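Trainee: Here is my input, please return the structure:
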Amino acid sequence: MTVELGTLISIGSALIAILSVIIAYLTYQSKKTNLTKSDTKENAEVKAGLDYIRKGVDDIRIDLKANEKQINHLSERVTRVEESSKQAHKRIDKISPEKG
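Mentor: I've put the predicted structure just below:
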């Protein structure tokens, strides 16, 4: 029984094609794994950045509330000083002789 050269070449070509498909699949899986790792790392960095921004916004809100309390307190004090000043002017006007 003799095997023809064309048959051997066909079988060899088929084996090379199968081997090429296997190598392509393994390469695809390797790149997919690396891409997943890269995406995970990027997502972690974005999440860390967002957490940092969220903390900064919370700190700004706390500072803003403290400033609002101080402004309200100063507003009340200014109102009291204006009332006191008005009363003092009335008393001074009663005491001082009228010009004229």
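
Trainee: Please count neighbours and contacts with C-alpha atoms only from this point.
Mentor: Noted.

Trainee: how about the helices of this protein, start to end?
Mentor: Along the chain, the segments classed as helices by DSSP state H run 5-95.

Trainee: Before we compare anything, build this one as well:
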Amino acid sequence: MEINAAAAIGILGTISSIIFAYIGYRNGLKKESSDSGRSSGALMSDVGYIKAGVDDLKRKQETTEERHFKLVERVKGVEESAKQAHHRIDELREEVGKDAGSKV
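Mentor: Just a heads-up that it's a prediction; the model follows:
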């Protein structure tokens, strides 16, 4: 009977160690899954932050391009105005030159 009790204790110990090992394995899987989900969530958050930054840069670039085109149009107008002013100045010089020549 003592041998049967020792065998029963040995079998019970083996079964309980298998059960505890399985429980530890399951807890490890849950923790690993939780850690994996946490790191995946952090990665997705970082990607979202980067995407928002890129979108913001695109908006700023579009605004800058729009301001650039407006400035180009203004410069064209100023150049045309300066050209007309030079023509008027040349005409005035010619008139002043003619008037000065006829008075002498």
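
Trainee: where does the TM-score land?
Mentor: After superposition, the two chains reach a TM-score of 0.80 (TM-score structural alignment, normalised by the length of the first structure), with 95 aligned residues with a C-alpha RMSD of 1.9 Å.

Trainee: For the residue mapped onto residue 44 of the first structure from the second structure, give its distance to residue 48 of the second structure.
Mentor: Correspondence of residue 44 of the first structure to the second structure, assessed by TM-score structural alignment: residue 41. As judged by C-alpha to C-alpha, to the nearest Å, residue 41 of the second structure and residue 48 of the second structure stand 10 Å apart.

Trainee: likewise residue 82 of the second structure?
Mentor: Taking C-alpha to C-alpha, one finds residue 82 of the second structure at 51 Å from residue 48 of the second structure.

Trainee: Which stretch of the second structure lines up against stretch 75-87 of the first structure?
Mentor: Using TM-score structural alignment, stretch 75-87 of the first structure pairs with 72-84 in the second structure.

Trainee: Just give me the mean distance for the matching stretch relative to the first structure.
Mentor: Comparison of stretch 72-84 of the second structure with the first structure after fitting gives an average deviation of 0.9 Å (mean C-alpha distance after the TM-score superposition for the first structure).

Trainee: now do stretch 5-24 of the second structure
Mentor: Averaged out, stretch 5-24 of the second structure is 2.2 Å away (mean C-alpha distance after the TM-score superposition for the first structure).

Trainee: Tell me how far that stretch lies from the chain's centre.
Mentor: From the chain centre to the centre of stretch 5-24 of the second structure is a distance of 56 Å (C-alpha atoms, centre = their mean, to the nearest Å).

Trainee: repeat for stretch 92-104 of the second structure
Mentor: 67 Å.

Trainee: Kindly report the same for stretch 68-79 of the second structure.
Mentor: Going by C-alpha atoms, centre = their mean, where stretch 68-79 of the second structure is centred and where its chain is centred differ by 31 Å.

Trainee: ditto for stretch 34-50 of the second structure
Mentor: 16 Å.

Trainee: what does stretch 69-87 of the first structure give?
Mentor: On C-alpha atoms, centre = their mean, the centre of stretch 69-87 of the first structure falls 41 Å from that of its chain.

Trainee: just stretch 86-95 of the first structure next, same as before
Mentor: Using C-alpha atoms, centre = their mean, the offset of stretch 86-95 of the first structure from its chain centre is 59 Å.
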